[in-house]
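Chemist: no sequence on hand, only this structure:
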C-alpha cells in the first residue's frame, strides 16, 4: 500500500526490494495485490483475515487518489486522527489487537506517533488445522539443538508415516505440512550440521522447497512452540536497497500527498503458535510517515484530513 504512494526512484527502489516488476503500471500492481488477497482468503478450511488501515494526522493532507486506492483496492479503513494525542496510538493498537484476535495487543506508542503525518498499518491473522495432526500423547520432552550449539528441553511432537511432506536442498532438509481446506502450507527447515539458519534462507536454496521429491515416508519430530518477534525494519529494508524511502531530501512520496513525506520507521511484530492440532499466526506492521518540516505549512493547515 505504501508503494502506491511513492514516485520516481523511491518507487523503483521499493519495487526492487519487494520484487515487483519494474515496468508494471500501478494499476497492474494494484490488481495483482487484489488477486493475491482474494486467493489467500478463498481457503474454506482455514481462517485468514487481512486488514489494512490508513491513519492520517488532522493537520496533514493526503492525496485524494491515494486515499481512494487505499479504500477501494486495499479495503483499508481511512481515519483522520490527532497523532500528537495518546488517543491516536491507543486507537491504532486497539485496531491491531482486534484484527489479530488479541495475539498482537499493541504496535505503536504515543511517543512514536507524535509529529507524524500518517501511519499505514497492516494486520494478518491465520488459524488452520493440520491435514495430519500430531497425537498429543506422542509429545515428549526432548532436547532441541540451538543455532549457537546449545540445547534446550522442549515438548517434542512426533508424527510418523507422513506422505509427500519431505523436501531437501543443498544445505537443508525440510518438512511441508498442509492445512485442511487451504492452499497455505507450513515449511519447517533443518539446516545441515554446521550450517546456520540464515545461510539457507537464500533464493537459490529456498527454490528447492517447492520441488516435490520422490515419495518417501517421513518420520517427523518437531517442537511445540510459541514465538514472538518484534523488529524495526528501517535497517534491513535499507540493506535491501530501499534506503531512499527513509531519506529527506531524497524520498519521493508526492503521490501520497506531499514532497515532504518520507518513512521514519517501519515496525513489525509477529506471533506464531504451533501445536499438535495446527497453527495460529498473527502479524502486524506500521509504516510511520514523517514530514520533513516539524512546522506544517499553511496550505496543509487549511486542508486537513483526506
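Modeler: That came through, no problem. No experiment lies behind these values; they were computed from the predicted model shown. Numbers count the residues shown, from 1 in each chain.
Chemist: going forward, measure contacts between C-alpha atoms and count neighbours the same way
Modeler: OK.
Chemist: could you point out the longest helix in the chain?
Modeler: Ranked by residue count, the top helix of the chain under DSSP state H comes out as helix 26-41.
Chemist: another one to put next to it:
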C-alpha cells in the first residue's frame, strides 16, 4: 500500500505591536480556564526561558545583514505544548533543551498557565495578551490528556475543520488576524494540506508605548559603524533624562520602560569599542544576565538609539539538535505517543521562527512566529561622574522584557539596523 505522509503543523505565533490600531477582544480568550496553579508557578520556567534564548542566540545563523532577532518565549511555549505529547528519550531531550529537567509535564503546564495569567494584563499604555487555538482535522482525534492539558493550561480553543474545504484556511487566518490586531494577515495557505492532522496557534499580542517618548524633532541621521569597518547613515532618536543605567569595562547598558508603571522594558547593551559582538555574546548567560540586571541604577544621561525596522527568519532544526534535541527529528527514534489516538509514528520535520521589529519615537512593534511541523507515516563617548552618554552607533544587543516575571519575550543582536 502506498504510504501517506500526514503533516501536523504546530504553529506558535508571537506578536508585538505598538502605537496604532484597535484590539479585537473577541479573539483573545483571556485568563486560563484551569485554576490548578499558583500565581508564582511561572518562576519555575523564567530562568529556563531566558537561558533558552541565550543558547539559541548563540547557535542561530544571522540574516544577510548580520542581524539575529528571536523570541525565546514563543519557542518555549511551543515546545511546552509539544512536550505534552512526548515520551521516553524524546521527552527527556526536550526537557534538556528547555532546561526544565526534574519538572514534570504537570508542573511545566502550571508554570505556563501562571505566566499566561500574569501576561494577560492591560494598562493604558501597555497591552499584553495571549490566545491559543487548535484546528484539528476532523478525521483524527487527540488523546484526552493532550487535549485537556492544552485546553486547561494554555486555554486553547479546539475546533474541528474539514481540511479539504478551502474555507477552512480562511477561517484560521481570520482568527489570526483578529488575535494579532491585523498585524499578521495569513498563516495558513489555501487549500490546506489534505494530510494535515492539526494546526496549533499561540498568539501573544503586545502594544507598548514608551514611558517617555522620543521627540521626532531630535531624530537625525548620524554615522553607524558596521562590524566590517564600513559606515552608513542611520536615523538616531535622542532623549536626555534619568534612566536605569549600568556600565562596566565591557559595555554600556540602559533600560527604556514602556507604560506608566514600566511593566515592560527594552534593554539595550552597547559593547565598548574594543569588544566586538561575538565576544559580548559569549558573556550572555543567564547567570550574567541576573547579575547585570541587579546592577542597573537610576542615572541622568543621554541615549541615542537607532530608529529601525527589520524582519528575521530562521530554521531551528540544527540549532535545537546542537543543543541536544535529536531524537524528536528522527522518524525512527522520535516518540510522541501521547499526542493522537491513532497508532502512528510521529516526528518533527521542521521548526521555524519568523520575527519582526519596528522601533520608533512612540514605542515598539515586534512580532515572532514559531512553527513546529510534526509528520506521521501511516498506512561612544565615556560618561562623566554626573551623567552618561550612550550613542548606539555600532552593533548592539536588545531584549524586550516583562518586568514582573523577568521573562525575555524577544532578544537580538543588531549589526545593521
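Modeler: In hand now; what should we look at? Computed from a prediction, not measured in an experiment: that's the story for all the values here.
Chemist: kindly name the residues of structure 2 that line up with the longest helix of structure 1.
Modeler: Mapped onto structure 2 using TM-score structural alignment, helix 26-41 of structure 1 covers residues 105-120.
Chemist: quick revisit: can you give me the buried ones in the longest helix of structure 1?
Modeler: 29-30, 40 (16 or more other C-alpha atoms under 10 Å).
Chemist: quick check, nearest of these to residue 120 of structure 1?
Modeler: The nearest member of these to residue 120 of structure 1, counting by C-alpha to C-alpha, is residue 30 at 16.3 Å.
Chemist: from residue 52 of structure 1, how far off is the nearest residue to the closest one once chain neighbours are set aside?
Modeler: Counting by C-alpha to C-alpha, 6 or more residues apart in numbering, residue 30 of structure 1 lies nearest to residue 73, which is 6.7 Å off, once chain neighbours are set aside. According to C-alpha to C-alpha, to the nearest Å, residue 73 of structure 1 and residue 52 of structure 1 sit 10 Å apart.
Chemist: the more surrounded of these two?
Modeler: In this comparison of residue 73 of structure 1 against residue 52, neighbours counted by other C-alpha atoms under 10 Å, the higher total goes to residue 52 at 23 against 15.
Chemist: now which residue in structure 2 aligns to the more buried one?
Modeler: Looks like residue 52 of structure 1 aligns to residue 132 there (TM-score structural alignment).
Chemist: element containing its match, please.
Modeler: strand 126-137 (DSSP states H and E).
Chemist: can you spell out which helices and strands pack onto that strand?
Modeler: Here strand 126-137 of structure 2 touches helix 105-119, strand 121-122, strand 156-161, strand 196-209, going by 3 or more C-alpha pairs under 8 Å, 6 or more residues apart in numbering; DSSP states H and E.
Chemist: in CSV: those, plus distance to residue 236 of structure 2.
Modeler: Output for those, formatted as CSV (distance: least, C-alpha to C-alpha, whole Å):
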stretch, distance to residue 236 of structure 2
helix 105-119, 31
strand 121-122, 30
strand 156-161, 41
strand 196-209, 18
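Chemist: right, and the ones you listed - which one's nearest residue 353 of structure 2?
Modeler: So among these, strand 196-209 is nearest, using C-alpha to C-alpha, at 12.9 Å.
Chemist: how far apart are that closest one and its match in structure 1?
Modeler: Mean deviation of strand 196-209 of structure 2 relative to structure 1 after superposition (mean C-alpha distance after the TM-score superposition for structure 1): 1.9 Å.
Chemist: in structure 1, what stretch matches the next helix or strand after that strand?
Modeler: The helix or strand immediately downstream of strand 196-209 of structure 2 is strand 220-225, counting by DSSP H and E. On structure 1, the counterpart of strand 220-225 of structure 2 by TM-score structural alignment is residues 140-145.
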